[in-house]
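Novice: Build me a model from this:
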Amino acid sequence: MKKIEAIIRPTKLEEVKASLEDAGFNSLTIIDVKGRGQQKGIIQQWRGQEYRVDALPKTKIELVVNDEDEDKAIDVIVSSTRTGNIGDGKIFVLPVEKVIRIRTGERDGKAI
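Specialist: Here you go, the predicted structure:
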């Protein structure tokens, strides 16, 4: 099993959720986060003064998938979020050793 963590633009959240659901990935966690990547923030103006905002609002999506579904989930996320501009986000894939559904006690693949 794999845990996929995707940091995306908040404006792309609804599109990603719909695309993941259409592809059969119904379970996910959504977290509002702030951060920066290569763009190192943006310059804005307020009352004639420039200032740097270096922690931009982003959305983090987490989902756990079976190994054979890893590439499919990644492709869905990429195709739903790519604009070709800096700030599109990142995807991280981590191994998952064990999953337990608390309600039923099911484990691993059955618990996803």
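Novice: Going by C-alpha atoms from here, please, whenever you check contacts or count neighbours.
Specialist: Noted.
Novice: how deep is L94 tucked in, by neighbour count?
Specialist: With neighbours defined by other CA atoms under 10 Å, the count for L94 comes to 11.
Novice: Let's see this one next, to set against the first:
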Amino acid sequence: MKKIEAIIKPFKLDEVKDALHEVGLQGITVTEAKGFGRQKGHTELYRGAEYVVDFLPKVKIEVVLADNQVDRAIEAIQTAARTGRIG
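Specialist: Down below sits the predicted model:
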């Protein structure tokens, strides 16, 4: 048995879930998360005041699966979650 943890953008969750279902995985655990990488957040304007948003919303997916399913699951997650942009 192996456990895969992936941090993805929230709007990619449905695509990743569908991709995992297509490779035969039935169950996943999803947790809301916040974080940043190379993009390091951004500045927003709220009621006339600027503030820095350091942590961006993310979704953490956890999948426990048999050893022989690992490669297909990783491929499915990478393909479905890829946006072509950092973060």
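Novice: what's the TM-score here?
Specialist: Here the TM-score for the pair of chains, by TM-score structural alignment, normalised by the length of structure 2, is 0.90; 87 aligned residues with a CA RMSD of 1.2 Å.
Novice: Tell me which residues touch K58 of structure 1, please.
Specialist: Listed by CA atoms under 8 Å, 6 or more residues apart in numbering, the contact partners of K58 of structure 1 are 7-10, 32-35.
Novice: Could you tell me how far it is located from L13 of structure 1?
Specialist: 10 Å (CA to CA, to the nearest Å).
Novice: Wait, S27 of structure 1 touches L63, no?
Specialist: Yes. Using CA atoms under 8 Å, S27 of structure 1 is in contact with L63, at 6.6 Å.
Novice: hang on, the earlier thing: ok, and the most crowded of the contacts of K58 of structure 1?
Specialist: Ranked by the number of neighbours (other CA under 10 Å), those place I8 first, at 26 neighbours.
Novice: can you pull out the strands in structure 2?
Specialist: Using DSSP state E, the strands of structure 2 run over residues 2-8, 29-35, 42-46, 49-53, 56-65.
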